[in-house]
Structures are given as structure tokens and as C-alpha cells.
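> Provided below are the primary sequence and the corresponding predicted coordinates.
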Amino acid sequence: MTMEASAEPVLEQADGQVAAKPVRRRIRPRDVRWIRAAAELAGTFLICAVIYLSYSFGQLVMGQPSVVLPVLGTALTYLVVTAMLGGVSGGHFNPAVTVAAMFTSQISMVDGLIYIVAQVIGAIGAGALAVALVPVSKSVPDRTWLMFSVNGFSGGSPAAATLGQQHIAFGAPMAIVVELIGCMIVVAAAITTLRSDGRARRNHALYTGLAYGVGVLVTYPITCSGLNPARSTGIAIFAQSKHMAVSPISQLWLFWICPLLAASLVALVIIVTSIITDNMAMRAMGAATDAQPEAQADAFVTGIQTYAYAPTGVQAQDQSTQTSPAPVQNAPADTTAQTVDVSALSDVDAGQDADPGKNADATQDDVTPAEAGTIPDLQVEPLHTASETEDGDEEHKNKPTED
């Protein structure tokens, strides 16, 4: 006879008994830190590459710069990539979103720092790819292609050439305001669609894509839509040596400070709101706990009043289900049977020593009415005089006569 080895490990105790089999936990990609970091790197790379190329090629080839293409391209890109990889890493792809998630404890500090490094690396890789794919010539240099994808303000704004003819420009204050507004929309939409453990909800990709579309609609004419420090850094590094009108690195500070400040404000609002709602919930629970004894007292008083005004039959039925003696005030008015029974018992007790035989007969005759239901177990019940009289007569008739 052959025996097959079990594929599952079996643990044996010292006494020879077989212990419970170990529970095997399925390891998901989200449970591995480096897999989540790789997802953030890959997602940021794809998003930034599409943004760089679509902004540069689309605007220049169309001839007439328009905000429609950047809005649709950015919204769809974030939506698709977040739907693809959001289940693995949570779909941040933005250091501002990661910072807000760190403040709200949706991700640990170590994981957050790893996410930010991975996002910046992915954006730098996308910037290198975009610069390498841009076709250049003497009439169309690199800066002509990159001016629509590099973030900047004042002289680095996409509308700088048009506004310069009117002797106006979008300065740093305007850029700070629009970037703050756009980043707050993006971060709020991303954070509120993440679970407490950092996992993405089902609507996370949709709301994130729509938020980026709204943010680009507000910021593109002024700053070329930063909204993401990694996205601004990836293209600025490689555009620094392309003889741009304004040095991209010199203006990069605004596209880091504004998103991080927006993330801090959103996280602060979420934390304060959570504290307020928790306090209100605790107060409501305390009020309910304080009101519970009063409600029990009212119910007790109501029960007593109901019992006091209830009919005699109902009171007797309630008394049969209780272990305590019935209240004296609720006893029946007719106490004749009770008096006779007590006297009978006293007579029996007094005459036990004189004549045991007679006392036994007398006790049997006298206790009979008590057994008929007058005061069983010291509880008062309704008396039925007619039926008791008939039962007593029948018992006397059936009792054998003594000679």
C-alpha cells in the first residue's frame, strides 16, 4: 500500500497530536512595497510623457494654441493611468497627493518618501524621452517645441508672446493664486477618494481625471499647468540647456511650493473636519447614555401606573409570571376564604398533640378549600365562590363516612 504525501505542510505537536494547519495568506502586489513604488514610477512616467508630447506636438502642429487639447489630454491621461495602476499603489502620481496622504495617515512616512522619489524619477525619464523625440531644425529649435510644455510665469508663460504686445504679463502673484486653486482641487479630489488605508476607491480614477481637467482649464494660459511638482521637474531639467526665454530651473520653486502648500491646506481641513465630527459623535453618544436611565425610570413609572389601573384579571395574570409576592393593595376585596383557611390551619396546629387521628382528618377537610385556589404559593388570585362550593360539596359526598 502506497501513501501520498500531502502538498500542504502539517505541524505536529510534542505529544504526537496533529496541530492545526497554518493559514496561508495570499500576497497581493499592494502588499509589497517595491511593487507599489514601481507602479508609481511607471504611472508618473506614462502621464508625464503623454503630457509633454501632447502639449508640444499638438499645440505647434495645430498652429493655433488652444486650451481644449491640454484639458482633454490631461484629464484622459490621468483617468486611464489611474484606472490601470491605482489598485496597486493608490494612484498618487503626484508628490502633492502623497504629502497630503502622509498628513492624513493614509500612507506611512517611509512609503510616502519612497513614492515621491519614484514619481520624480519617472517624470525625469519622461522628460528625457520627450526631448529626445522632438524634431529640431534651424528654423524650429528645441525651445519652440518645449515652450508649450515647460511650466513658467511672466516671460515663461505660454501667453507671454501675446501679452507682451500689450505690455502686460502674468507675474508670480497670479501664478501662485491659480496654482494654489488648481492644486487644491486636484489634491482634494484624490485624497477624498482614497480609503483610510490608502487604497483607491472605485471612483478614484474618474474624479482624479476630472479634477486635473478643471485644474488645467484654470492654469494652462498662465503657467502651462503645473499642478504636479514631478511633472514640472522632469521637463525643466532637460529644457534648462535649450536656451529658453526664462530659465526653467529658476522658476521651479513656485511649482513645488504651491502644490505642497495646497496639500497641507487640504490635509488640515480634512483633519479639522474629522476632529469636529468625532466630537459631535461623542457628544451624541454621551447624551444618549445620559438619557437612557431617565427613559428606564419613565418606563418603570409607566408600568406601575398601568399595573395599578389594570383590571383585576389582568393583574392576576401578571402576578402569576412574577416571583415576588403581589402588592397588598391589589388583593381581591373578598377575604373570607383566606380568613377561614388561616383559622383552619391554626386549629390544626393547636390540636395535633391532642388527637393525631382526628387532626389528620380535620386537616384534610380544612386544607381542601386552600387547594382549590384561595392562596396558593402565597399569591392572591381571583376567587370563584360558586365553583369552590360545588367542589367542596362533591368532596364531602365522596368522602367515606366514619362509624
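Yes, it's here. Because the structure is a prediction, the values reported are computed rather than measured.

> CA atoms for contacts and neighbours, from now on please.
Noted.

> let me see the ranges of the helices in the stretch 101-250 of the chain.
Along the stretch 101-250 of the chain, counting by DSSP state H, counting those that start in this stretch, helices occupy 109-133, 142-146, 160-164, 172-192, 204-223, 229-239.

> what about the closest residue to L254 other than its chain neighbours, how many neighbours?
In space, and not counting its chain neighbours, L254 is closest to I176: 7.0 Å by C-alpha to C-alpha, 6 or more residues apart in numbering. Residues lying near I176 (other C-alpha atoms under 10 Å) number 19.

> next up, the contacts around A130.
By C-alpha atoms under 8 Å, 6 or more residues apart in numbering, A130 lies in contact with A49, Y52, L53.

> redo that, cut-off 10 Å
48-54, 56, 124, 146, 149, 234-235, 238 (C-alpha atoms under 10 Å, 6 or more residues apart in numbering).

> distance of it relative to L76?
For A130, the distance to L76 (C-alpha to C-alpha, to the nearest Å) stands at 19 Å.

> gap between stretch 101-118 and the chain center?
Remark: stretch 101-118 is offset 20 Å from the chain centroid, using C-alpha atoms, centre = their mean, to the nearest Å.

> which parts of it are buried?
Judged by neighbour count (16 or more other C-alpha atoms under 10 Å), stretch 101-118 contains these buried residues: 101-104, 106-108, 111-118.

> and for stretch 76-85?
Residues L76, T77, Y78, L79, V80, V81, T82, A83, L85 are the ones in stretch 76-85 that count as buried (16+ other C-alpha under 10 Å).

> do you know how far the nearest residue to I114 once chain neighbours are set aside is from A128?
In space, and not counting its chain neighbours, I114 is closest to A37: 6.6 Å by C-alpha to C-alpha, 6+ apart. Computed as C-alpha to C-alpha, the A37 to A128 distance reads 20 Å.

> take the one below as the second:
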Amino acid sequence: MPPIHRQLVDRVAIGRYEDEVTHPTAIKTFIAEFISALIFVFAGQGSGMAFSKLTDGGAATPAGLVAAAIAHGLGLFVAVAVSANISGGHVNPAVTFGAFVGGNITLLRGIFYIVAQLLGSVVACLLLFFSTGGLTTTGFSLTAGVSVWNAFVFEIVMTFGLVYTVYATAIDPKKGDIGTIAPLAIGLIVGANILAGGAFTGASMNPAVAFGPAVVSWDWANHWIYWAGPLIGGGLAGAIYELVFISRTHEPL
């Protein structure tokens, strides 16, 4: 058996531009990721804005945290379900990166997935800004007493759990019938992680979710945490699951 690092390197592929970017099937996957990210961010961000308006700024309360968990869980469930058969239902640059590390998507297609997800998030936040009469989209920030390194570790761990769940229920070729509940499982782990980490970091787990509000509100405070943490957590989950639990009997991608 080749060394572990060699197993991963052998599975990573750049891809051909004609097949991975300009082919009609590839373009459909990018559109699906754009729409799914838009649906998810619109629901998640919109719920926070609505709850804050209805409770006069009470989004940062236990009830607001539960509402955010439910809205994001349900929104992601739908976003993954509607794009699963087209693009795989990533909806998240960290998921895409984790899939790339495990050799389940090429570099070229992964880059365009991420671009589509980011654009979907920005458009969702712009739509919320205009349709609510100019209310500010809720950016991600650290709670008082939480250091950047505390938040960094939180985002790594939460995203690890999310991408591990994606691998187990959606990517693993041995998933069998459990694949039918993948969108539900993915939505539930996000909702659970928001309940666990939302009061500390906002529980992004998704660079696109943090990117849209940052662009529209132009608030980039500690924004690197919401990229570095999820990408590291997603990459670790992809590498570990691929190496430990998936037995590849075919040639690398």
C-alpha cells in the first residue's frame, strides 16, 4: 500500500477545462450551486433579520439562537436536496474543498463551485437588503470574551463535523439507502452546531455564508476566521474519511 500522503495525491486531479468548466453539464452544476447557496443564505440571513426586527434586536438571545438553528437547518436541508442530483449539493466552499482533498471533485470544477456559491450568497444578501428596505444583513462576529483562536478552533471542529457528515451520507460509495437522508442529516448537523457554537462565533461553517454579509455590509472584522477555520476543518474531514473509511478499488479520478 502506498504511503498515506501518496494515496491522497494520487486521487487529486486538476481536470480538463473543456470538461470541467465549459461543458453544458458543468455549467448546469455551477448554476445549481449558485441557486442553492442563494436559497440557503436568503433563508438563514433572512430569519436572523426578521427575528431581530420582531424582537427589537433580540436575535442575540436563546430564542434567537434556536430560531437561527432551525432556519439554517431547514434551509440547508432544502438547498442540498434540490441540487444533490445536479451538483452534489455542496452549497459550501468547505464541503467543496473537503471533496477536492478526497479526490471527489477536480480542482477546476471545485474553483467554479466556490465562485458560484460566493455569488449566490452575495446576491441573497443584496436581495434581503433591498426587499427589507435597507436593513443590514447580519454579519458574523465574535462574542465578548471569545478570542480569535477560540473562534478559529470552534469553526474547525464544527466544520469537521459537517463535512464528515457529508462524506458519510452523500459521498461514501458504500452509503446505500442512508444516502436518501443525506440532506436531512446535513441540515441537522448544521442546526446542532449553531446551537453549540452560535453564541461564540456565530457558527458559520461556511465561508460563503460569511462572505455575502461581509460584502453587503462591508464589515470584514475577523473575516479570515470564517475562511481558515472551515477550510481546515473540511479538508481534515475529507482526508480522514477518504483514507480511513473509503476503500478505493478503481483508478484515481
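Perfect, I can see it now. In this text, all values refer to a predicted model and were calculated from it rather than measured experimentally.

> helices of the stretch 301-403 of the first structure, start to end?
Counting by DSSP H, counting those that start in this stretch, the helices of the stretch 301-403 of the first structure are 312-320, 336-350, 356-371, 385-398.

> for G63 of the first structure, find the nearest of the ones you listed.
For G63 of the first structure, the closest of the helices of the stretch 301-403 of the first structure is helix 312-320, at 93.5 Å, according to C-alpha to C-alpha.

> where in the second structure does that closest one fall?
Per TM-score structural alignment, helix 312-320 of the first structure has no counterpart in the second structure.

> map K28 of the second structure onto the first structure.
Aligned by TM-score structural alignment, K28 of the second structure pairs with I35 of the first structure.

> in three-state terms, label its match for me.
Classification of I35 of the first structure using DSSP: H, G, I helix; E, B strand; the rest coil returns helix.

> how many neighbours does it have?
For I35 of the first structure, the neighbour count with other C-alpha under 10 Å is 15.

> check contacts around the spatially closest residue to A38 of the first structure that is not a sequence neighbour.
Among residues not flanking A38 of the first structure along the chain, A118 sits closest, at 7.1 Å (C-alpha to C-alpha, 6+ apart). Counting by C-alpha under 10 Å, 6+ apart, A118 of the first structure touches 34, 36-45, 93, 95, 112, 124, 230.

> A118 of the first structure and I276 of the first structure, how far apart?
According to C-alpha to C-alpha, A118 of the first structure and I276 of the first structure sit 35 Å apart.

> for Q296 of the first structure, same thing?
Distance of Q296 of the first structure to I276 of the first structure, computed by C-alpha to C-alpha: 31 Å.

> what of I121 of the first structure?
39 Å.

> swap in S196 of the first structure?
18 Å.

> between these two, point out the one with more neighbours.
Set side by side, S196 of the first structure and I276 show more neighbours around S196, with 14 against 11, by other C-alpha under 10 Å.

> show me what counts as buried in stretch 128-144 of the first structure.
Using 16+ other C-alpha under 10 Å as the burial criterion, the residues of stretch 128-144 of the first structure that qualify are A128, L129, A130, V131, D142, R143.

> returning to what we had before: just the buried residues of stretch 101-118 of the first structure now: which is nearest D391 of the first structure?
Distance to D391 of the first structure across these (C-alpha to C-alpha) is lowest for Q106, with 82.7 Å.

> can you pull the contacts of the residue nearest to the spatial centre of the second structure?
Here the mean C-alpha position of the second structure is nearest to the C-alpha of N92 (C-alpha atoms, centre = their mean), at a distance of 2.7 Å. Neighbour list for N92 of the second structure: 33, 36-37, 40, 80, 98, 113-114, 116-118, 163, 205-209, 230-231, 234 [criterion: C-alpha under 10 Å, 6+ apart].

> how about 8 Å then?
The contact partners of N92 of the second structure, by C-alpha under 8 Å, 6+ apart, come to A37, I114, Q117, N206, P207, A208.

> stretch 83-99 of the first structure: end-to-end distance?
Distance across stretch 83-99 of the first structure, first residue to last, is 21 Å (C-alpha to C-alpha).

> and it, which stretch of the second structure?
When the second structure is aligned by TM-score structural alignment, the counterpart of stretch 83-99 of the first structure is residues 81-97.

> ok now the matching stretch, how far from the chain's centre?
Remark: stretch 81-97 of the second structure is offset 8 Å from the chain centroid, using C-alpha atoms, centre = their mean.

> and what of stretch 82-92 of the first structure?
The answer for stretch 82-92 of the first structure is 20 Å, by C-alpha atoms, centre = their mean.

> residues in contact with the residue opposite L53 of the first structure in the second structure once aligned?
Aligned by TM-score structural alignment, L53 of the first structure pairs with G46 of the second structure. Going by C-alpha under 8 Å, 6+ apart, G46 of the second structure touches L128.

> and G46 of the second structure, how far is that from S131 of the second structure?
10 Å.

> then A50 of the second structure?
12 Å.

> same thing with V115 of the second structure?
For V115 of the second structure, the distance to S131 of the second structure - C-alpha to C-alpha - is 24 Å.

> what residue in the second structure is paired with the residue nearest to L254 of the first structure?
Using TM-score structural alignment, I176 of the first structure sits opposite F152 in the second structure.
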